[in-house]
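S.K.: Sequence and computational prediction follow.
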Amino acid sequence: MTHNIDTSLVGPLADKVIFITGASRGIGAAAARLFANDGAAVVLAARSTATLDRIVTDIRADGGTADAVTVDLADRDSIRAAVSRVEELHGRLDGAFNNGGTMQQQTGPLDTTSDDDVEEQFAVNFRAHWTAMNAEVVLMRKSGGGAIVNTSSIGSRRANPFLPAYGAMKRALNSITETAAVTWAPEGIRVNGITPGGTATEMMQAWDEATPGIIEANNAATPMGRMAEPREVAEVAAWLLSDRAAMVTGAIIPVDGGAGA
C-alpha cells in the first residue's frame, strides 16, 4: 500500500538524531522539547538522569523519541561515554547541541576570582566543548556529516568585569567553534555558536539572587526591554541544526534582543 505523506507536516529536524547537553533545565530543556516536536530523536544529557526523566516521559507521551544519559562535563571520559551511548542507541549522530555550562561561583573583579573558579570555568565552559566536539565528529563521520551548535554567551563578546573567567572561557569557545567549522567543513560537518543575552533560566535567577539587580539591569540594557525565553534561544539552535542552514558554518549568532549591537 502506498501512503501519501503530507510533507508540510514533516518537521525541520525529522529523522535526525540530536544529542543535547545541559538538557535538564533552561535552554537545554526547551531545546529537548522543541527538537523532538520538530521530528528529531533526542538524547538528553545532564549530571543526573533523574532530572531528565520528566522531559523524556513528556516527549514519549507526545509520540516523540527521547532517551537520557548521565554526563559530567568536568569529566572528559564521562563526555566520551555519553556520546558512545548515542551510538549504542541510534548508530549515528546527526546533530549536537553542546549547551551545558556553569556560572562562576563568585562574581566580581578579575583579581578576586579564585583559582578554583578559573579551573571550573575552563573545565566546563571550554574543555567540555572541545572534548564533546571531537567525540561527536567521530560519530558524525560515519554517516557522512552533521551539525554542531555550541552555546556561548553575550559575555564572550566584550569586557566582562562581573564574570571574568566565564567571559574568557566563552570567548575561547567562540574561537574553537570557528576553527572547528573551518577544519570540518570539507567533511560536511557544520559548526556554529550562539551567544544568548539575558535569558529567563534558573541560572539567571540564581545570579540575580546573588547579585540583586542583575535582571533589571539586563532588561534596561536590552533594546527589546526583556530577557529571552529559553525556547526563543532554542529556536535559533534548531535552525542551525536543520538543513535550512545548510550553508551556515563558522557563525557566532547573537540571540540577545539587540543588547550586543
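M.R.: Received the coordinates, thanks.

S.K.: only C-alpha atoms for contact and neighbour calcs from this point on.
M.R.: OK.

S.K.: Which parts of the stretch 1-150 of the chain are helices?
M.R.: Here the stretch 1-150 of the chain has its helices, by DSSP state H, counting those that start in this stretch, at 26-37, 53-61, 76-90, 115-122, 128-141.

S.K.: what about Ser143, how many residues close to it?
M.R.: 12 (other C-alpha atoms under 10 Å).

S.K.: if I pick the spatially closest residue to it that is not a sequence neighbour, what's in contact with it?
M.R.: Excluding its sequence neighbours, the residue lying closest to Ser143 (C-alpha to C-alpha, 6 or more residues apart in numbering) is Arg92, at 6.5 Å. Going by C-alpha atoms under 8 Å, 6 or more residues apart in numbering, Arg92 touches 17, 86, 139-140, 142-143.

S.K.: structure B:
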Amino acid sequence: MNTTYDFSGRVAFVTGAASGIGRANALAFARAGAQVALADLSADGLEETARLITADGGQALTLTCDVTSEDDVQAAVDRTVARFGRLDAAFNNAGVEQPVQSAADTAKDDWDRILSVSLTGMFLCAKAEIRQMLQQDGGGAIVNVSSGAGVKGFKGQAAYAAAKHGVIGFTRSAALDHAADGIRLNALCPGIIDTEMIRRFGDSRPGGREGLIADEPVGRLGKPEEIASAVLWLCSDDAAFTTGTALVVDGGQTL
C-alpha cells in the first residue's frame, strides 16, 4: 500500500489483528509511523503480525484479548497506554461470520455468538477507547467495522446483518455524543474481501469463491490493503471534518 499519511508519534489500537483485514491495517499504521497495539485471541497470529511490523522497523505490542470481556478490553487499552503513553487511533475490526441459514433456522447460540463479538465487542472496545481519549489532549479517531450487510439485507445472514446494522447505529450516535470532545467515530463497510473468513464463508454457500466474485461488479474480490487505505484516511487529519459516516468500500456490491 502506498500512503502519504504520517502517524509518527501516534498510537493505534487494532482488534482482530492476527490475520486478514486487521493484520493489513496494523501493518499500514506501522508503516505510516504509528506505534501499534495488536489485540486478538490468537496468540500465534499476533506474534506473526508483530514480527512483520518489527522486521520493517516498527513498534508493536501484542495483547491476547477477548473483545466480549469488558475486563479484557479495558486491560488491553490500559496496557497500550502504559506502554506507549496515549491512544490516538483505533480500528475495531474483530468479528465472526454466520453460516448461511434462514432467519427461522438461525440458532440462538449463533445469534448470541455473532452479536457478542461483532456488536457488543465493538461497543466495549469503543467505550474503553473513548474514555481514554477523553483523558488526553488531542482527542482521537475510531473506526468500527460494519459491512455491506450493515447497509442492506443479505439472504441467509439475518444475525450477521443485525450486528453490522447495529455497528452503524452505535457509531453514528456515539459520534454525536463526542463530536465536541474532538473524538471522531466512523464505520467502515467492506465488501467481499479476500480473507480467510471470506474463504470459509464461500465454502459454505452455493457457488463458492466464483459465486462471491460474481457478486462484485468490479469482477474481483477486494484486498485487505484496500480496506487499510480507507481506515488510515478516516484516522488521518485529512478526515478531520468526517465523523458519523458509514464509508462503503465494496467494489459496487451494494449498489
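M.R.: Sure thing, it's come through. Please read these numbers as outputs of a predicted model, since none were measured by experiment.

S.K.: picking up where we left off before, quick one: what's aligned to the residue nearest to Ser143 of the first structure in the second structure?
M.R.: Applying TM-score structural alignment, one finds that Arg92 of the first structure aligns to Arg86 in the second structure.

S.K.: centroid residue for the second structure?
M.R.: When the second structure is reduced to its mean C-alpha position, the nearest residue by C-alpha atoms, centre = their mean turns out to be Asn93, at 2.1 Å.

S.K.: Surely that residue touches Ser19?
M.R.: No. Asn93 of the second structure lies out of contact with Ser19 (C-alpha atoms under 8 Å); the separation is 10.7 Å.

S.K.: Give the full set of residues in contact with the counterpart of Ala46 of the first structure in the second structure.
M.R.: In the second structure, Ala46 of the first structure lines up with Asp40, judged by TM-score structural alignment. Residues near Asp40 of the second structure by C-alpha under 8 Å, 6+ apart: 15-18, 46, 63-67, 94.

S.K.: ok, Asp40 of the second structure to Arg172 of the second structure distance?
M.R.: From Asp40 of the second structure across to Arg172 of the second structure, the span is 25 Å (C-alpha to C-alpha, to the nearest Å).

S.K.: go on, Gly58 of the second structure?
M.R.: Per C-alpha to C-alpha, Gly58 of the second structure is found 33 Å from Arg172 of the second structure.

S.K.: In the second structure, what residue spans correspond to strands?
M.R.: Taking DSSP state E as the test, the strands found in the second structure are 11-15, 35-40, 59-64, 89-92, 140-145, 183-190, 246-249.

S.K.: The first one vs the first structure - mean distance after superposition?
M.R.: Once superposed with the first structure, the aligned residues differ from strand 11-15 of the second structure by a mean of 0.2 Å; criterion: mean C-alpha distance after the TM-score superposition for the first structure.

S.K.: What range does that strand cover in the first structure?
M.R.: If you align by TM-score structural alignment, strand 11-15 of the second structure falls on residues 17-21 of the first structure.

S.K.: Equivalent analysis for the third one, please.
M.R.: Matched against the first structure by TM-score structural alignment, strand 59-64 of the second structure falls on residues 65-70.

S.K.: For Ile79 of the first structure, give its distance to Thr51 of the first structure.
M.R.: If you go by C-alpha to C-alpha, the gap between Ile79 of the first structure and Thr51 of the first structure works out to 18 Å.

S.K.: which one of the two has more residues nearby?
M.R.: Shown here are Ile79 of the first structure and Thr51; by other C-alpha under 10 Å, Ile79 has more neighbours (24 against 15).

S.K.: Which position in the second structure pairs with the more buried one?
M.R.: Matched by TM-score structural alignment, Ile79 of the first structure corresponds to Val73 in the second structure.

S.K.: My guess is that match contacts Thr64. True?
M.R.: No. Counting by C-alpha under 8 Å, Val73 of the second structure stays clear of Thr64, with 9.7 Å between them.

S.K.: got the angle for whichever helix in the first structure runs longest vs helix 128-141?
M.R.: The helix that spans the most residues within the first structure, counting by DSSP state H, is helix 164-184. Put simply, helix 164-184 of the first structure runs at 20 degrees to helix 128-141, going by axes from the mean of the first three to the mean of the last three C-alpha atoms, to 10 degrees.

S.K.: if I look at Ala36 of the first structure, how far off is Gly193 of the first structure?
M.R.: Note on Ala36 of the first structure: its distance to Gly193 of the first structure, by C-alpha to C-alpha, is 21 Å.

S.K.: before we move on, the earlier item: counting neighbours, which of the contacts of Asp40 of the second structure comes out on top?
M.R.: Within those, most neighbours by other C-alpha under 10 Å means Ala17, with 32 neighbours.

S.K.: Can you name the residues that contact that residue?
M.R.: By C-alpha under 8 Å, 6+ apart, the contact list for Ala17 of the second structure reads 23, 25-26, 38-40, 45-46, 49, 93-94.

S.K.: One more: Val182 of the first structure?
M.R.: Gly250.

S.K.: and what of Pro109 of the first structure?
M.R.: Applying C-alpha under 8 Å, 6+ apart, the residues near Pro109 of the first structure are 161-164.

S.K.: Select only the buried ones of those in PyMOL?
M.R.: The following PyMOL line selects those of those that are buried, judged by 16 or more other C-alpha atoms under 10 Å:
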select buried, resi 162+163+164
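
S.K.: if we go to the second structure, which of the contacts of Pro109 of the first structure are intact?
M.R.: Contacts conserved in the second structure for these, counting by both residues aligned by TM-score structural alignment, their matches' C-alpha atoms under 8 Å: 161-164.

S.K.: Distance to Val255 of the first structure added to the residues you listed, as CSV?
M.R.: Shown next, in CSV, are those (distance: C-alpha to C-alpha, whole Å):
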residue, distance to Val255 of the first structure
Pro161, 21
Phe162, 20
Leu163, 19
Pro164, 21
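
S.K.: so which of those comes closest to Ala217 of the first structure?
M.R.: Closest approach between these and Ala217 of the first structure, by C-alpha to C-alpha: Phe162, at 12.8 Å.

S.K.: Touching, that closest one and Gln104? I think so.
M.R.: No. Using C-alpha under 8 Å, Phe162 of the first structure is not in contact with Gln104; the gap is 9.5 Å.

S.K.: Tell me how many other residues surround Val121 of the second structure.
M.R.: For residue 121 of the second structure the amino acid is Gly, not Val. Residues near Gly121 of the second structure, counting by other C-alpha under 10 Å, number 24.
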